[in-house]
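**Q** What would the 3D arrangement of this be:
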Amino acid sequence: MRLTCLLVCVVLLSACRMKDPAEGVLRLTVEFPSYRPQCLRVEVGDGSSQVGTDLPSSQFKDPDAKKVQVAMVRKLAWGDQLNVKVTSFAAVSGNQCSGSVVETHEDRALDAPSGKSIDWTVTLQAVFRDDDGDGFVASGPGVELPDCDDSRADVYPGAPEKCDTAVDFDCDGKKACADSDCADKTCTDASDLCTVGKKCVGIGDAAQCGGGEPKCTQPTGQCQATVTCEASTGQCVEGAVAVGASCDPGNPCMTNGRCTADKQCVGDVKTCSLPSNPQCQETTGSCNPANGNCEYAPKPVTTSCEDGNVCHDPGFCDGNGTCIGKDTPCPPRECNSVAGCTRNSSCMYAPDPTRLNLPCSDDASGSPRVCRADGQCVAFPYTPANFNPNSIPGGEIGELRTTGAVVFDTDARTWTPDSAGPETSAFAIKTVSQTGGAPDILLIPVRTLALGGELRIVGSRPLILAVYGDATLSHDILASGRIVNGAPVPGTGGNQGCAASQGRAGTYSGGQGGGGGGAGGTTPGGNGGRGYNTTATRGDAGLQQASALTPLIGGCPGGNGGGTGNAAGGLGGAGGGALQISVARTLTLGKGLSVSGGGGLGGKANPSGPAAAGGGGGGSGGRVVLEAFQVTLTSAARITANGGGGGQGGGAGNGTANNGADGSSGSEFSGGGASGGAGSSVVGGDGGAGGASSSPYAGNFGATLLGASGGGGGGGGASGSIYLRSVQSCSLSTTAVISPPPTGGCTAL
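**A** Reported below is the predicted structural model:
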């Protein structure tokens, strides 16, 4: 507009109350009673020329006055009648009006004599409702700050934000905590009228109205009505008093506390008429207000009474309210403690756990005994395997002492050398029969077992050493199968009652023999190898033995290798022995105890023929039974029932002959498997390794080389069985050797 600067200057002049110029001043008041325009354009002229200006609402001196004044100096060229035009726009662009026209008001031919100052008023006519009377109207053309809720006088643009989640008080489009004006302020949550004291937490749109505490609090007191909050209104509602509800009157001498309608807790006075001992206490007592206990005065000490103990006679009160009866004593009983009586002079006893396994009186025969868990005084605190300890008179229980290394023969019942053996008159040797074709057992019952050197046991009968007390074994006890002077020798009780567990013999054909099968034990034995000639068949392995404590039997022999008259087959290895040590109290083993099987012999060879025999199968390990109230194995303990290795097959041909090597006997002191015979015959099949913690191996087939051929190797013998039985938990050193692993429930501590 051409006269913008002029008009602005005049407006400033008017604002400063300067004296009107001689040409006269035209003052125009624009009123807008119903809304605030975004921008006004004012134009004045005489029809031939005119001037105008744009006035944004930001330049209104007092917007709340609902009017604005514009003044100008009258142009000399204008006539005495002027036109005035006021236009309201909906927007502003910079300092210029823009957007749509809200309304236009124009007055023509207004009198304006030259040289005079004239005042005119123009009223904008656009009408908007202001129902709540807060001075702000609802949205519409030309409304700069529309009222976002014309039904509430406290809601309008720029109003103080009250931080209510349901109301945008300042009409900025953000409610409560989303409005930066509410940061860290207390807020109200329209969806939760039952919580007060909430605060805005967070920033921007992610802010929430949280925290706070319940609006309705529960009054203190046992008999107060429950107060609840009505979710839809936030009103606190008091419920009905639970009349008759249980409560605590606060006085321990009041009983039956209950609530009344006036919210009080009342009760009944406690009566004291039931003394705990009416024989020695007065019938009526008083209540102690400190603890609510009834207290009764004692009756005199001369008052007779019965204390209720059936083991007592009547007595007298002690003056403190207690009846003291007269004891009827019960005599002591070993292995037991007094547990009461059913009537006077009739006592009851219970087992005394502190006496378990301690010595008690000998029986009439003089047999030593110990206390059992059930309170009985018996020879053994448990039931041992394969014999009855109570059937042996005390006179037959002696001492077994040796002074050096000694061999005991269960068939001849002799000790070699006699000088190192025990005094045989000091104990008895008993015979215990077994069923199912198993051999009789020799039983030696002793009070003391004291070895002065290694004890080796041979013969055809199993052996039980029954110790009526403690036993500490600090020397080796060996009942293993062995090769002695080129012949298999079983341990005591070995090679007996084997049936199908014995290894089968190999056959001889075409100049070679098959290897004998290994004996069975805790597993089947190893099969023998066939000779180089396929018709020289192997001996099959012995079957697995039944695993049981009874009968007490040893290991089995391996099968013989196939052979002929001028080339004998290797003999099968001998079975390990059967040995049981039963101790009434504590058994401590700190040395070796072995019933391992013997190795099979190598097959013989003869250049005449030529003839090459098969190797013998290994013998199986025997059976060990160790049982005691407490079994303890030290780090030096070695218990073995390993199988023996099979013998190597012989080799012959082209004018030469080589006998096969014997298999190794099962180790008496380690857990390693015995090696099969090898190395003596180039073409003879090697013997199979014996079983230990693993199964035994089969013998190898015979081979041929440069016109010579060999017999098959014997199969390895299986390991035997080891039983460890203990009333209390075993104490087994982790470095003790037990091969194969034991059964019976003992575990290392």
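
**Q** C-alpha only now, for contacts and for neighbours.
**A** Noted.

**Q** mind listing the helices for the stretch 301-450 of the chain?
**A** With helices called from DSSP state H, counting those that start in this stretch, the stretch 301-450 of the chain shows none.

**Q** wait, the chain
**A** 4-15 (DSSP state H).

**Q** List the buried residues in the longest strand along it.
**A** Ranked by number of residues, the top strand in the chain under DSSP state E is strand 96-111. By 16 or more other Cα atoms under 10 Å, the buried positions in strand 96-111 come out as Q96, C97, S98, V101, V102, E103.

**Q** Another sequence for comparison is provided below:
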Amino acid sequence: MFVRRLGISPALAGVALVAGLTAGCKFNENGIGGDDGTPDASPSAIDAAPGPDADPNRPDAMVTTFDASPPDAAPPDAVPAPPFPYAPSNFDPDTLAPLTAVTLDCNARFDSTDLSFGEWCGQPEPIPVQRDGLVILPVLDFEITNNGSLILRGNRPVILAVFGTATIDGDIDAGARRDQAGPGGSLEASCGTPGNGGTGALGTLTDNSGGGGGGGGFGSDGADGRDSADGGNLGSKGSTNGEETLVPLRGGCAGGRGGPSDVQGGAAGGAGGGAVQLSAAQTLTVNAVISAPGGGGSGASERDGGGGGGSGGAVLLEADSISLGSNAAITANGGGGGEGGSGTGPGQEDNGRNGETDSATPAAGGAGGTSTGGNGGDGGAGDIDATVGTAGNSDGGGGGGGGGRGRIRLNALTSCTVTGTPVRSPSASTNSGAGDCAN
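**A** Down below sits the predicted model:
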């Protein structure tokens, strides 16, 4: 504006400015000095303060002052998270603030009870958000390499909220182990009390021996336990419960405890599988195992009943587009029931197996430890229902019933593609966008 008022073209003004700078400062081998060539008093200072030239009769032609302290650095603007192109289940992405991308290349762990990261492969830890009985881990992009895995434990379901892409080449485990529930499994608020809702009923004692506990139910019924040789009543099965959409997100239900004998307290039922949700704003690619199996019922001791198997839990996957590779296995199988106690003496009998993580094979009930205790029933898997235990004989305890199947849900906005024959056990329910991934 000033040069235009003077009638000077911008080009001429630039030439004049360069000439003025050249006249006022010059570089010499001794350092940076004034126009008389004399170096500053401090070689490290650059005109630290204005002062007269060597000729006191004329003012400085040009003096430039640099503050000794650096200018205040304004913090960089936070990079806003990209929006989800769909409304994810069970959380509002607009209320979350993901800070970083995460790549797991080790055996990582997270506990939803105390919000602790047992191991996180040297990656920045997301800030857990507790909401509506869930724990949400917001991240930008998320990857588990084929050298990594993620084990989830605790008393609340876990949601991985991924605001970019997710690539799962290493396993995610949200399952129960015997009577230790997966994250958010075996909760009374979801499953009810033993014999009511999804939790298997306890066996009872008659004379000297106990009946087997009932298997837990969730996506399908559990199975009944079986009576003892002396008439100890079986524990009844847990029933189908919950929503196929997995809204709200919750885990599976426990099997019932075996009935006591005159000398033992009854074997523990298997716990319910946990609940894990992975929601990606963009693409979700799965080439590994994501599982939430139920726990196997414990084998009984002398004359008491075997524990019922726990039901499978919940796996919910959603994204703009989902790709399931040939090595993918998405499972929530039930646990097997425990074997009844021997009628002829003490000794721990065979436990039911935890639900299978990478196949649609039913988990076997406990069997073979004694000829007098009843065998445990198999857990539910694929499209196969849980099976009942067998009765004890010669004072033996009854076998526990198998745990029912859990639930799998796939939601896609634009597409869901399958390569090869990935495992989905039990069969997955889907929205319309993920219909091509139904089995």
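
**Q** just to revisit the earlier point, please tell me which residues of structure 2 the longest strand of structure 1 aligns onto.
**A** Per TM-score structural alignment, strand 96-111 of structure 1 has no counterpart in structure 2.

**Q** hang on, the earlier thing: between the buried residues of strand 96-111 of structure 1, which is closest to E399 of structure 1?
**A** For the buried residues of strand 96-111 of structure 1, the minimum distance to E399 of structure 1 (Cα to Cα) is 130.3 Å, reached by S98.

**Q** Okay, that closest one and V86 of structure 1: tell me how far apart.
**A** 14 Å (Cα to Cα, to the nearest Å).

**Q** And R108 of structure 1, by the same measure?
**A** Distance, R108 of structure 1 to V86 of structure 1, using Cα to Cα: 12 Å.

**Q** Then S664 of structure 1?
**A** Counting by Cα to Cα - S664 of structure 1 and V86 of structure 1 are separated by 130 Å.

**Q** again, but for T410 of structure 1
**A** Distance of T410 of structure 1 to V86 of structure 1, computed by Cα to Cα: 143 Å.

**Q** Repeat that for G745 of structure 1.
**A** For G745 of structure 1 relative to V86 of structure 1 (Cα to Cα), the value is 114 Å.

**Q** quick one, which of these two is more surrounded?
**A** V86 (22 against 12; other Cα atoms under 10 Å).

**Q** which one in structure 2 is aligned with the more buried one?
**A** Matched by TM-score structural alignment, V86 of structure 1 corresponds to no residue in structure 2.

**Q** swap in G660 of structure 1?
**A** Alignment note: G660 of structure 1 maps to E349 in structure 2; criterion TM-score structural alignment.

**Q** Quick one: residues contacting that match.
**A** E349 of structure 2 makes contact with G299, A300, S301, G338, E339, G340, G341, S342, G366, A367, G369, T370 under the criterion Cα atoms under 8 Å, 6 or more residues apart in numbering.

**Q** The first one touches D350, doesn't it?
**A** I take that to be G299 of structure 2. Yes. Using Cα atoms under 8 Å, G299 of structure 2 is in contact with D350, at 4.7 Å.

**Q** close enough to count as contact, Q282 of structure 2 and G164?
**A** Yes. In this structure, Q282 of structure 2 is within contact of G164 by Cα under 8 Å, at 5.3 Å.

**Q** what touches both of these two?
**A** Counting by Cα under 8 Å, 6+ apart, Q282 of structure 2 and G164 have no contacts in common.

**Q** start and end residues in structure 2 for stretch 640-649 of structure 1, please.
**A** The aligned range for stretch 640-649 of structure 1 is 331-340, by TM-score structural alignment.

**Q** Just the buried positions in the matching stretch, please.
**A** Using 16+ other Cα under 10 Å as the test for burial, stretch 331-340 of structure 2 gives T331, A332, N333, G334, G335, G336, G337, G338, E339, G340.

**Q** same deal with stretch 484-500 of structure 1?
**A** For stretch 484-500 of structure 1, by 16+ other Cα under 10 Å, it's P488, V489, P490, G491, T492, G493, G494, N495, Q496, G497, C498.

**Q** Tell me the residue in structure 1 aligned with R153 of structure 2.
**A** Taking TM-score structural alignment for the superposition, R153 of structure 2 sits opposite V458 in structure 1.

**Q** Spit out the contact partners of the closest residue to its match other than its chain neighbours.
**A** Nearest residue to V458 of structure 1, sequence neighbours excluded (Cα to Cα, 6 or more residues apart in numbering): T492, at 4.1 Å. Contacts here follow Cα under 8 Å, 6+ apart; on that basis T492 of structure 1 touches 409-410, 457-463, 479-480, 554, 576-579.

**Q** These in strands, which ones?
**A** Judged by DSSP E, those include D409, I457, V458, L463, A578, L579 as members of strands.

**Q** Now do the third one: how many residues are near it, please.
**A** The burial count assigned to V458 of structure 1 is 27, neighbours taken as other Cα under 10 Å.

**Q** S726 of structure 1 too?
**A** 22.

**Q** What's it aligned with over in structure 2?
**A** For S726 of structure 1, the aligned position in structure 2 is occupied by A412, per TM-score structural alignment.

**Q** Surely that match is in contact with C437?
**A** No. Counting by Cα under 8 Å, no contact exists between A412 of structure 2 and C437, whose distance comes to 9.6 Å.

**Q** correct me, but G663 of structure 1 touches G673?
**A** No. Counting by Cα under 8 Å, G663 of structure 1 stays clear of G673, with 11.2 Å between them.

**Q** Can you pull the residues that touch both of these two?
**A** Common neighbours of G663 of structure 1 and G673 (Cα under 8 Å, 6+ apart) are G644, G645.

**Q** ok, G20 of structure 2 to G211 of structure 2 distance?
**A** G20 of structure 2 sits 103 Å away from G211 of structure 2, going by Cα to Cα.

**Q** tell me the contacts of D409 of structure 1?
**A** W415, I457, V458, G459, T492.

**Q** Please disregard the earlier target; I meant C191 of structure 2.
**A** G197, G198, T199, N241, G252, C253.

**Q** The fourth one: how many residues sit nearby?
**A** The number of residues packed near N241 of structure 2 is 18, by other Cα under 10 Å.

**Q** Ok, the last one next?
**A** A count of neighbours around C253 of structure 2, defined by other Cα under 10 Å, yields 47.

**Q** which position in structure 1 aligns with it?
**A** Superposed on structure 1 with TM-score structural alignment, C253 of structure 2 falls opposite C556.
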